[in-house]
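Undergrad: Using only what follows, build the 3D model:
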Amino acid sequence: MHIGASGLNPSLTTSIQSTAEKIASGKAVNKASDNPAAIQILQQFNSQIQGESAAFRNVIDGISALQTAQGGLSQVTDSLQQLRELGIQAGNGTLNSSDRDTLQAQADQLIEGIKDSLNGSTFNDRSLLNNADDIQTQTGSEADQQQSLSSFDLLTEFEDVGLFNLDFSLDKINDTLTNIDKALDITQRVNSAFGAEQNRLGSTANTLSNSILNQSSSRSQIEDADYAELISLMTKQQLNRDVEIAMLGQANANRSQVLQLLKT
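TA: Now for the predicted structure:
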């Protein structure tokens, strides 16, 4: 180590500044010069964690969309069960025309309610009950990590099975009950699909959460500062600086003495 009379060793000053920066930031690596290899690894961790965090939010939104659709589907199923009950009542041959008109009016109201539920069950203006196109969701940090949320055009499917043209006349009750049962079969199929997709997304969310946690822990092991080690290092560096200052002071004093002797 060379110590000149002109000043302190610049490398020691730089080391002290670097150690102080690490203590202040709580990070062992603040810039590329601290540890070039570690910086590259940290950048990879950061990219992966950020990507998976965004994917995790996508998955949670997907689960919320499915839950919204299932809530609307539950309302539709309840209305279909009420329609079926009305249909069975309409099969009573002792009803007069006024009674049958009342049942028909109640059924028409339930059908309008079903349409409202299908049109109103949306998440962020997207519907899984009144939309024929599946929704793609990015569920990972890589380009090919996607899952589809199944969408169903239930208005069309219900129309196809005659749900919106129910006739509660006594001679039409068999057809009416058959059409309602077909609609109930549709809701069971759709509900099963939503349940399976929600389970799959739930599993994906758990996988992403564990991956983010593990990678964050690994990143911390590289990035986080060891305060005890840094404080010990700072103490040694400051001691070396004090020694340098003392030696520099002595060197300057000796130089002054030599100059004084030369003048005499």
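Undergrad: Every contact and neighbour count from this point should use C-alpha atoms.
TA: Fine.
Undergrad: tell me the SS of Ser141?
TA: coil (DSSP: H, G, I helix; E, B strand; the rest coil).
Undergrad: Setting aside sequence neighbours, what's the nearest residue to it?
TA: Gly51 (4.7 Å; Cα to Cα, 6 or more residues apart in numbering).
Undergrad: Distance check, that neighbour against Ser211.
TA: For Gly51, the distance to Ser211 (Cα to Cα, to the nearest Å) stands at 11 Å.
Undergrad: and what of Phe123?
TA: From Phe123 to Ser211 the distance is 28 Å (Cα to Cα).
Undergrad: for Leu166, same thing?
TA: From Leu166 to Ser211 the distance is 53 Å (Cα to Cα).
Undergrad: May I see the buried residues of stretch 149-163?
TA: Leu149, Ser150, Ser151, Phe152, Leu154, Leu155, Phe158, Val161, Gly162, Leu163 (16 or more other Cα atoms under 10 Å).
Undergrad: TSV for those, including distance to Ala65?
TA: Putting the buried residues of stretch 149-163 into TSV (distance: Cα to Cα, whole Å) gives the following:
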residue	distance to Ala65
Leu149	9
Ser150	11
Ser151	11
Phe152	13
Leu154	16
Leu155	19
Phe158	22
Val161	26
Gly162	28
Leu163	26
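Undergrad: residues contacting the closest residue to Ser150 other than its chain neighbours?
TA: Nearest non-adjacent residue to Ser150, counting by Cα to Cα, 6+ apart: Asp134, 4.9 Å away. Contacts for Asp134 (Cα atoms under 8 Å, 6 or more residues apart in numbering) come out as Leu128, Ser148, Leu149, Ser150, Ser151.
Undergrad: want to put them side by side, so please do this one too:
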Amino acid sequence: MALADGLHANVAALRQSAQNASSGVGLLQTADGALSQVTNLLNRAVTLATEAANGTLNSSQVSSANQEYQNILTEIGNIGSTTNFNGNSVFSATATNVFVSDGTASGATTFSETIGALTTASVGTSSAGAGVDFTAVGVATLSSGMAQNVLTSLTTAIQDVAYQRGTIGANINQLNAASNVASAESVNLTSAENNVRATNYGQATSDMAKFKVLSQTGIAALSQANPVQQDVLKLLQ
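TA: Sure thing, here's the model as predicted:
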């Protein structure tokens, strides 16, 4: 019972750990989906900046391009502030710990998943840290004179978002692997627990047949012994 109950505790921890890892994957996939939309918006902004850099546009047309550009920056900020998972902000730049364990101290692992902030002042993350700041002078407004600067910043931002999504993808793979390992170990330990608790029907059937034969043999011996005793008593009389 001590062995079986210990295995059962391990199985309970592993099953929940697999669910923990799956929830972590859900968080990361939510972030990745939001960032894919950010990439789409940035690509549209690249088109606008390239268009505004062309000298054939008049001031009114450049102004219209800038209006859409401002809407794009606003929407990127909205995505960063409103995207959430289970009521928690996704782009919080704070670590989310995903706990995986088999119920023992030596079998516990904590995965720290950090998704960078997403605002108009920080779009994407790079190996050096924060993303591109579109509130900075020279890129906050799209004009014919600054269109090339904006275009350069947009290209950098797209690269930074791609880097961030690559990191998220790697973390998703890691958590999926942890979930799969926990699930497989849970199945194996459940089988081991059943081997301890469950009846060995092959052995039990064999023992039942053996004991049935022994019982019948004993009864037959007793039935033969009773007449002999009676004959002995008759001789004594």
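Undergrad: coming back round to it: what's the counterpart of the residue nearest to Ser150 of structure 1 in structure 2?
TA: Taking TM-score structural alignment, Asp134 of structure 1 has Ala95 as its aligned residue in structure 2.
Undergrad: Could you check how far the most centrally placed residue in structure 1 is from Gly140 of structure 1?
TA: With distances taken as Cα atoms, centre = their mean, the residue of structure 1 nearest its centroid is Arg57 (1.6 Å). Arg57 of structure 1 sits 10 Å away from Gly140 of structure 1, taking Cα to Cα as the criterion.
Undergrad: which stretches of the stretch 51-200 of structure 1 form strands?
TA: Shown for the stretch 51-200 of structure 1, the strands assigned by DSSP state E, counting those that start in this stretch span residues 122-123, 126-127, 135-138, 146-149.
Undergrad: So which of these is the most surrounded?
TA: With neighbours taken as mean count of other Cα atoms under 10 Å, the strands of the stretch 51-200 of structure 1 reach their highest mean count in strand 126-127, at a mean of 20.
Undergrad: ok, average deviation of that one from structure 2?
TA: Taking mean Cα distance after the TM-score superposition for structure 1, the mean distance separating strand 126-127 of structure 1 from the aligned residues in structure 2 is 2.7 Å.
Undergrad: circling back to that earlier point, okay, the strands of the stretch 51-200 of structure 1 in JSON lines with distance to Thr176 of structure 1 next?
TA: As requested, these are exported to JSON lines (distance: least, Cα to Cα, whole Å):
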{"stretch": "strand 122-123", "distance to Thr176 of structure 1": "29"}
{"stretch": "strand 126-127", "distance to Thr176 of structure 1": "28"}
{"stretch": "strand 135-138", "distance to Thr176 of structure 1": "34"}
{"stretch": "strand 146-149", "distance to Thr176 of structure 1": "32"}
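Undergrad: Quick one, which of those strands gets closest to Ala225 of structure 1.
TA: For the strands of the stretch 51-200 of structure 1, the distance to Ala225 of structure 1 is smallest for strand 135-138, at 34.7 Å, taking Cα to Cα.
Undergrad: Trace the residue nearest to Ser141 of structure 1 over to structure 2, please.
TA: Checking TM-score structural alignment: Gly51 of structure 1 goes with Ala13.
Undergrad: The residue mapped onto Asp108 of structure 1 from structure 2 and Ser122 of structure 2, how far apart?
TA: Matched across to structure 2, Asp108 of structure 1 falls on Gln70, judged by TM-score structural alignment. Gln70 of structure 2 sits 15 Å away from Ser122 of structure 2, going by Cα to Cα.
Undergrad: ok, now Thr155 of structure 2?
TA: 14 Å.
Undergrad: next one: Leu222 of structure 2
TA: Distance from Leu222 of structure 2 to Ser122 of structure 2, by Cα to Cα: 95 Å.
Undergrad: Same question for Val132 of structure 2.
TA: Taken as Cα to Cα, the span from Val132 of structure 2 to Ser122 of structure 2 is 5 Å.
Undergrad: Could you do Thr47 of structure 2 as well?
TA: In terms of Cα to Cα, Thr47 of structure 2 sits 21 Å off from Ser122 of structure 2.
Undergrad: Please name the spatially closest residue to whichever residue in structure 1 pairs up with Asn176 of structure 2 (chain neighbours excluded).
TA: Mapped onto structure 1 by TM-score structural alignment, Asn176 of structure 2 lines up with Gly202. Using Cα to Cα, 6+ apart and skipping residues adjacent in sequence, the residue nearest Gly202 of structure 1 is Ile63, 7.5 Å away.
Undergrad: Spit out the contact partners of the one you found.
TA: Gln198, Leu201, Gly202.
Undergrad: between these, which has the most around it?
TA: Leu201 (24 neighbours; other Cα atoms under 10 Å).
Undergrad: Leaving out sequence neighbours, find the closest residue to that one.
TA: Closest to Leu201 of structure 1 by Cα to Cα, 6+ apart is Val59, at 6.2 Å.
Undergrad: who touches stretch 71-85 of structure 1?
TA: 107, 110-111, 113-114, 117-118, 120-121, 129, 177, 180-181, 183-184, 187, 191.
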